[in-house]
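> got a predicted structure plus its sequence, pasted below:
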Amino acid sequence: MILWDWIPRNLGTIGQQLLQHLQLSLIPVVVALVVSVPLGWLANRSPALRAVLVPAAGLLYTIPSIVLFVMLPGVLGTRIDSPLNIQIALTVYTVALLVRSVADALAAVPSMVVAAATAMGFRPGRRFVSVELPLAVPVLIAGLRVATVSNISLVSVGALIGVGGLGALLTQGFQEFFPTKIIIGVVLIVVLALLADALLLLLGRYITPWVRAGAGARSKA
C-alpha cells in the first residue's frame, strides 16, 4: 500500500539521501573530465596511443558496476561501504566514456582552423586551449551528458553494498515491502538525471555562442 503521508514526515531523510546521491555521482564527473581531457588530447595526436587508450577505456566500461564496487575495497584497503569506493568506480567509468568523446571532439575540429592557428604562431599548448578545445565543446558536452546521466543511475547500485544515496530508498522499499520508498527513489533519480542533462545542454549552448549564431544564420537563410 502506498502511504503518501510518509513523504512529508521524512523530508529530512530524503533530502540527505538526495544530496549524497548528487555528491556521489557528480564529483566523479568533474574528476574524470580533468583526467580525460589530456588523455583524449594524446589519443587525438597519436594514432598509436588512440589504438591503446580508446579500446582500453571501452574495456573498462564493460566491467559490471557491482563487481567493481566489491573489488575496490580489496585494492584500496577501504571499507566496503565507504563512499570512496563508489566515487572511484564511477570516475573509472566516466573516464572510460569521456576519453573517446574528447578524442572524437578534437578530431572533429576542422583541420583548416588548426592550420590557420599554427600559421598565426600558436604553439601546441596555446592552440589547444584557445582554439581546439573551445571548438570541441559541443561534442564534448554530448559525451558529458551521457556520462552524467549514467553516473546518476549507477549510484543507486551502491545501495547494495551499504552506500547511501537514493538507491537506499529502493533497497529499503523492497526489503520492507513498502512501495512508497521505491516510487520516491525512482522518481527522484529520474528527475535528477533529466535536470542534470538539461543543465549541461544549457551550459553547452551558453559557452558556445558561435554555434547558436551559426544555427540562427542557417535558419534565416
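Great, that's in hand.
> contacts and neighbour counts: CA atoms only from here.
Will do.
> hey, where'd the helices end up in this protein?
6-9, 11-45, 47-61, 65-76, 83-107, 111-119, 124-127, 133-154, 167-176, 179-206, 209-220 (DSSP state H).
> okay, one more to line up with it:
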Amino acid sequence: MITETLTWLTDPINVTGPTGWLQLIGQHLMYTIITLAIAAAIALPIGLYVGHTGRLRSAAVLATGLTRALPTLGLLTLFALLAGIGLVAPVIALVVLAVPSILAGAYSGLESVPRSTIDGARAQGMTEMQILTQVEVPLGIELIIGGLRSAFMQVLATAMLAAYVGNGGLGKLIFLGMKTEDYPVMLAGSLLVIVLAILCDVILALVQRAARPKGIARTA
C-alpha cells in the first residue's frame, strides 16, 4: 500500500492535473484562511475587550468551553441541511471551531501584562485606547498569535470535512478513497494533511517567536 501511495503521489497527473493534490492543497488552505479571517474578526475584538476591561470574563470562559464541546461534524451536517451543498456550511462550522482559541488567546494575552505596567501607563496620561494598542497588545502579542496559531491548526485539520458536503480540499481524497475502497488514495490524502499541518505549524511557531517583544521571557 505504501508503494502504491508513493506512486500515486508522484504521478504528474495526480500532482498538477485538474484535480491534482497541489490544487487540493490550495483549496484546503483557502478554506482555512477564509475561516480564520472570519473567526478573528469576531473573536479578537471581544477578546481584547474582555482582556482590557476584565468584564464578561466568566461569560467568555463559559462560552469558550461550551463552543469547544460542540461536535464539528454534527454542526457541519446541520448547516449543510439548512444552507445546502456549498462552502457556506463548512465555513460556518469551522468558524465555530476556531472562535474559542482566538478568543482565549486574546484575553489571556492582555491579562498576562503586569498590572503595574498598565497603571504606570495610566499615570503617564495615556488613554485607554493607547494603553490597549501601545502597551497591552504589544506585550501580549505572543499569546494572541498563539491563539490564532491554535485555531489555524484546528481548522486546517478539520477542513477535510468540507469534502463531506461536496467541496474540495484534501478531504476529497479521503472521502473518494473511502467510497471506492482505494486505500492508497486515502493514505495519500492523510499524509498530505499531516505534512501540510507540520509545515504550517513550524511557520506559525517562527512567526510567534519573532513577534515576542525583546526582553520578555517566553510565555508559551
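Structure's in. What do you need? Keep in mind the model is a prediction, meaning the values are calculated, not measured.
> could I get the helices of structure 1 as CSV with mean neighbour count?
Converted to CSV, these look like this (neighbours: other Cα atoms under 10 Å):
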stretch, mean neighbour count
helix 6-9, 11
helix 11-45, 19
helix 47-61, 15
helix 65-76, 15
helix 83-107, 25
helix 111-119, 13
helix 124-127, 13
helix 133-154, 20
helix 167-176, 18
helix 179-206, 16
helix 209-220, 11
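> figure out which of those is closest to residue 160 of structure 1.
helix 167-176 (7.3 Å; Cα to Cα).
> what's the angle from the closest one to helix 179-206?
Relative orientation of helix 167-176 of structure 1 versus helix 179-206 (axes from the mean of the first three to the mean of the last three Cα atoms, to 10 degrees): 160 degrees.
> and helix 167-176 of structure 1, what does it pack onto?
helix 179-206 (3 or more Cα pairs under 8 Å, 6 or more residues apart in numbering; DSSP states H and E).
> centroid-nearest residue for structure 2?
Using Cα atoms, centre = their mean, the residue of structure 2 that lies closest to the mean C-alpha position is residue 152, 1.9 Å off.
> what residue of structure 1 matches up with it?
Per TM-score structural alignment, the equivalent position to residue 152 of structure 2 in structure 1 is residue 148.
> how near is that match to residue 54 of structure 1?
Distance of residue 148 of structure 1 to residue 54 of structure 1, given as Cα to Cα, to the nearest Å: 19 Å.
> cool, residue 166 of structure 1 as well?
For residue 166 of structure 1, the distance to residue 54 of structure 1 - Cα to Cα - is 32 Å.
> so the residue nearest to the centre of structure 2 makes contact with residue 100?
No: applying Cα atoms under 8 Å as the test, residue 152 of structure 2 and residue 100 come out as separate, 11.6 Å apart.
> read off where stretch 60-72 of structure 1 ends up in structure 2.
Mapped onto structure 2 using TM-score structural alignment, stretch 60-72 of structure 1 spans residues 67-79.
> now that stretch, how far from the centre of its chain.
16 Å (Cα atoms, centre = their mean, to the nearest Å).
> one step back: can you list the helices of structure 1 in a markdown table and add distance to residue 160 of structure 1?
Output for the helices of structure 1, formatted as a markdown table (distance: least, Cα to Cα, whole Å):
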| stretch | distance to residue 160 of structure 1 |
| --- | --- |
| helix 6-9 | 23 |
| helix 11-45 | 14 |
| helix 47-61 | 20 |
| helix 65-76 | 8 |
| helix 83-107 | 11 |
| helix 111-119 | 48 |
| helix 124-127 | 44 |
| helix 133-154 | 11 |
| helix 167-176 | 7 |
| helix 179-206 | 14 |
| helix 209-220 | 43 |
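> quick one, which of these is nearest to residue 161 of structure 1?
helix 65-76 (7.8 Å).
> other SSEs contacting the closest one?
helix 83-107.
> aligned to residue 190 of structure 2, what sits in structure 1?
Under TM-score structural alignment, residue 190 of structure 2 pairs with residue 186 in structure 1.
> what's the closest non-adjacent residue to that match?
residue 170 (7.5 Å; Cα to Cα, 6 or more residues apart in numbering).
> from residue 157 of structure 2, how far off is the counterpart of residue 109 of structure 1 in structure 2?
Residue 109 of structure 1 maps onto residue 113 in structure 2, with residues paired by TM-score structural alignment. Distance, residue 113 of structure 2 to residue 157 of structure 2, by Cα to Cα: 31 Å.
> aligned counterpart of residue 163 of structure 2 in structure 1, please.
Looks like residue 163 of structure 2 aligns to residue 159 there (TM-score structural alignment).
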